[in-house]
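# Prediction below, plus the sequence it came from.
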Amino acid sequence: MASAASLLAIDQRIIELESTIADARLTKRWALAWISLGNILLIGAVIAGNVLIDFSKPGSGRFLLNAMGAIATLISIGLSVSLWREARSWEREQIVQLLQAQAERRSEQVATEPDSSASPPFQDYYRSIPDLRDEYRKGAEKYRGRHNLFQLTVIVGSILTSVSTTAAAEQGIWSWIAVGLSALVSVSAGIIAYFKFRERSLNLQQTADSIDLEVQAYRLRIRRYKDLPPEEASSVFAEEVERIREEQRKKELQLEQPPEAAPQQRSQPI
């Protein structure tokens, strides 16, 4: 029981490390976007100020504008590069700790196997299940993040499009901004509808949870594994996990089909 508790603690640590790595990668992406896009926009703002501002008026100085813009740009570049390097170092440290935790989990799994007399192929199969479960969970998080990104683009873009359309009545440049935002919203909505990130994330998360529940039931010898001989319990466990994986593959194939083909497939007799 102590080994099982230790294995659960290691699994919890792995989940926390994976979440920390995801946060570090997100920070690194934002820093990279700041380096490439944010600083370019800042330089563009300084150039636009030189073009659009009338420096012939009293109190306006081109030198002051350029000096402040240059200082702000240098500070921005320095901070963004520093943030990116710090996030990269943080990510590498967490990856090392994750690999160590995964090695500890593999060693602990030998002591927590319900039946050490099982065949070597089944023991290898049983030890690979946590990695398979984690792979499904990572896929679910990846698709969930993509769905949230494009959905947020649709929501914010729709609001900004309405505002730009209203402002276009006074200034012509806003009409072009409204057109660009409308195109961005349409493209984002089309990507969501075609790739179905939310459905993929939900299916992968359900599969990972089902595998996790099956592993716990097999360890505790409850539900379908209650009072079963060790050899039969091992066989039932492998069959159930493969059934869950097969259902996941079928769900993926259904998502790959065009919308008009789904009703036809459901209407066909099985």
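Perfect, thanks for sending it.
# contacts, neighbours, all on C-alpha from now
Fine.
# tally of neighbours for residue 52?
8 (other Cα atoms under 10 Å).
# same thing with residue 89?
Residue 89: 14 neighbours (other Cα under 10 Å).
# What segments of the stretch 1-150 of the chain are strands?
With DSSP state E, counting those that start in this stretch as the definition, the stretch 1-150 of the chain shows no strands.
# Quick check: chain neighbours aside, which residue is closest to residue 241?
Spatially, and ignoring its direct neighbours in sequence, residue 241 is nearest to residue 211 (6.4 Å; Cα to Cα, 6 or more residues apart in numbering).
# can you tell me which helix or strand the one you found belongs to?
In this structure, residue 211 is located in helix 197-220 according to DSSP states H and E.
# what's the next secondary structure element after that helix?
With DSSP H and E, the next secondary element past helix 197-220 is helix 230-256.
# what sits up against the following helix or strand past that next one?
As assigned by DSSP H and E, the chain's next helix or strand after helix 230-256 is helix 261-267. Helix 261-267 is contacted from outside by residue 254, using Cα atoms under 8 Å, 6 or more residues apart in numbering.
# From the chain's centroid, how far away is helix 261-267?
Here the centre of helix 261-267 is set off from its chain's centre by 31 Å, with Cα atoms, centre = their mean, to the nearest Å.
# measure residue 221 to residue 232 for me?
According to Cα to Cα, to the nearest Å, residue 221 and residue 232 sit 12 Å apart.
# And here is the other one:
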Amino acid sequence: MSATTSALIQHRRDIADLEQRVKNRRLQVFGLYATPIAAIFMILAWIGVKVFVYLHSDTPSPINWTAFGLVVFLVVATIAQFAAEFSDLSLWEDDGVSVKALRLRLELAEEERILEARRLTPPTAERQASYKERLPGEIARLRSDSRHYRRIHLLMQWILFLASSAITAVTAWFDPPQPAKGVLIALGFTVTVVTAAAGYFKPRERAFNLQQTADSIEQHATAIELGIAPYGDADEVANLKSFTTTVEALRAEQRMREQQLDQPQQGQQEVI
């Protein structure tokens, strides 16, 4: 069993490593093309400013020094990247390898993991027991997401409270149109944006749903750990099967509620 676990873990590590290498290689290739192009555009922009804006006068020193510094930086970055890519020093792990080739390696590694997992898959009871042991991490994630959305909701509410109060206070305090007019416009804009964002993203509802799912999963995890209803059966395998079925149903319900929150109000009513 330990050898099987180690083999599957190693496959996952190899896939994670390849995924990171693909990301790094994409950035490297992007830099190889984008940096010299950016340097050329910077030089052309510098020349364009001189020709179209300061043709009959001297270009201001801040513009010259800023443009010169950016050009030097981009040229140095281009030289460094080309040296890392085409020199024999092997400064990059995958220099000379295309992103397409790395993605092919990643696909082959994933296919190999799937075939190996089919060959080494442990019995159902062991997988269900492992599933139960992974739930504390899932519960912690749900609670963390719930706290995140709760904080966003509280921040939005405080902004609404303060901005709404400030609108009344500024209106009562200032008689002349300025600067009260500008302040009122800014505060009214803030209230409108925050109200629209709160209605669209619904952080309060998201926090409530996540917290409710986390509490339900934790309740079932405690029940199976203590051997109480609905997992008081003497057959441990039957308890695990019932437990995993229930938890997956709770997670599916949570995903459905998230999808409903992501839909417009009319779409939510149609789903419901």
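Arrived safely. Predicted, not measured: the structure shown is a model, and the values here were computed from it.
# Could I get the TM-score for this pair?
Put the two chains on top of each other and the TM-score (TM-score structural alignment, normalised by the length of structure 1) is 0.53; 150 aligned residues with a Cα RMSD of 1.6 Å.
# follow-up on the earlier one: now the helix holding residue 211 of structure 1: which residue numbers in structure 2?
Per TM-score structural alignment, the counterpart of helix 197-220 of structure 1 in structure 2 is residues 203-226.
# Comparing residue 221 and residue 232 of structure 1, which shows the higher neighbour count?
residue 221 (16 against 10).
# before we move on, the earlier item: average distance between the helix holding residue 211 of structure 1 and structure 2?
Here helix 197-220 of structure 1, set against structure 2 after superposition, deviates by a mean of 0.3 Å using mean Cα distance after the TM-score superposition for structure 1.
# follow-up on the earlier one: next, count neighbours for the residue nearest to residue 241 of structure 1.
23.
# Give the equivalent position in structure 2 for residue 131 of structure 1.
For residue 131 of structure 1, the residue aligned by TM-score structural alignment is residue 137.
# typo on my end, residue 146 of structure 1
Residue pairing (TM-score structural alignment): residue 146 of structure 1 is matched to residue 152 of structure 2.
# Now that match: closest residue in space, sequence neighbours ignored.
Leaving aside its chain neighbours, residue 152 of structure 2 sits nearest to residue 203 (6.5 Å; criterion: Cα to Cα, 6+ apart).
# Would you check the span in structure 2 matched by stretch 33-40 of structure 1?
Mapped onto structure 2 using TM-score structural alignment, stretch 33-40 of structure 1 covers no residues at all.
# next one: stretch 100-109 of structure 1
Under TM-score structural alignment, there's no match for stretch 100-109 of structure 1.
# Any idea how many residues pack against residue 153 of structure 1?
19.
# once aligned to structure 2, how far is whichever strand or helix holds it on average?
Following DSSP H and E, one finds residue 153 of structure 1 within helix 120-167. Compared with structure 2 after fitting, helix 120-167 of structure 1 has a mean deviation of 0.8 Å; criterion: mean Cα distance after the TM-score superposition for structure 1.
# still on that earlier bit, give me the neighbour count for the match of residue 146 of structure 1.
Burial of residue 152 of structure 2 is recorded as 17 neighbouring residues (other Cα under 10 Å).
# Residue 194 of structure 2 -> structure 1?
Applying TM-score structural alignment, one finds that residue 194 of structure 2 aligns to residue 188 in structure 1.
# oh sorry, the question was meant for residue 52 of structure 2
Match for residue 52 of structure 2 (TM-score structural alignment): no aligned residue.
# since we're on residue 52 of structure 2, how many residues are nearby?
With neighbours defined by other Cα under 10 Å, the count for residue 52 of structure 2 comes to 9.
# Next: residue 214 of structure 1.
Using other Cα under 10 Å: residue 214 of structure 1 sits among 21 other residues.
# What of residue 71 of structure 2?
Based on other Cα under 10 Å, the number of other residues close to residue 71 of structure 2 is 20.
# Equivalent analysis for residue 197 of structure 1, please.
There are 21 residues near residue 197 of structure 1, going by other Cα under 10 Å.
# Contacts only, for it.
143-144, 146-147.
# on that earlier part again, excluding chain neighbours, what is closest to the match of residue 194 of structure 2?
Closest to residue 188 of structure 1 by Cα to Cα, 6+ apart is residue 150, at 5.5 Å.
# And residue 237 of structure 1, by the same measure?
residue 218 is the one closest to residue 237 of structure 1 (Cα to Cα, 6+ apart), at 6.9 Å.
# Please spell out which residues along stretch 236-246 of structure 1 are buried.
236-238, 241, 244-245 (16 or more other Cα atoms under 10 Å).
# which bit of structure 2 covers it?
With TM-score structural alignment as the criterion, stretch 236-246 of structure 1 aligns to 242-252.
# ok, now which ones touch the residue nearest the centre of structure 1?
Centrality entry for structure 1: nearest residue to the mean C-alpha point is residue 142, 2.7 Å, by Cα atoms, centre = their mean. Neighbouring residues of residue 142 of structure 1 by Cα under 8 Å, 6+ apart: residue 201.
# about what we covered before: please dump the buried residues of stretch 236-246 of structure 1 into a markdown table; it should also carry distance to residue 50 of structure 1 for every row.
A markdown table is the format used below for those (distance: Cα to Cα, whole Å):
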| residue | distance to residue 50 of structure 1 |
| --- | --- |
| 236 | 74 |
| 237 | 71 |
| 238 | 70 |
| 241 | 66 |
| 244 | 63 |
| 245 | 61 |
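# give the contact list for residue 135 of structure 2.
217, 221.
# From residue 237 of structure 2, how far off is it?
Distance, residue 135 of structure 2 to residue 237 of structure 2, using Cα to Cα: 17 Å.
# thinking again about what came up before, for residue 142 of structure 2, see how far away the residue nearest to residue 152 of structure 2 is.
Applying Cα to Cα to residue 203 of structure 2 and residue 142 of structure 2 gives a distance of 14 Å.
# what sits in contact with each of residue 221 and residue 232 of structure 1?
By Cα under 8 Å, 6+ apart, no residue touches both residue 221 of structure 1 and residue 232.
# Appreciated, that's everything.
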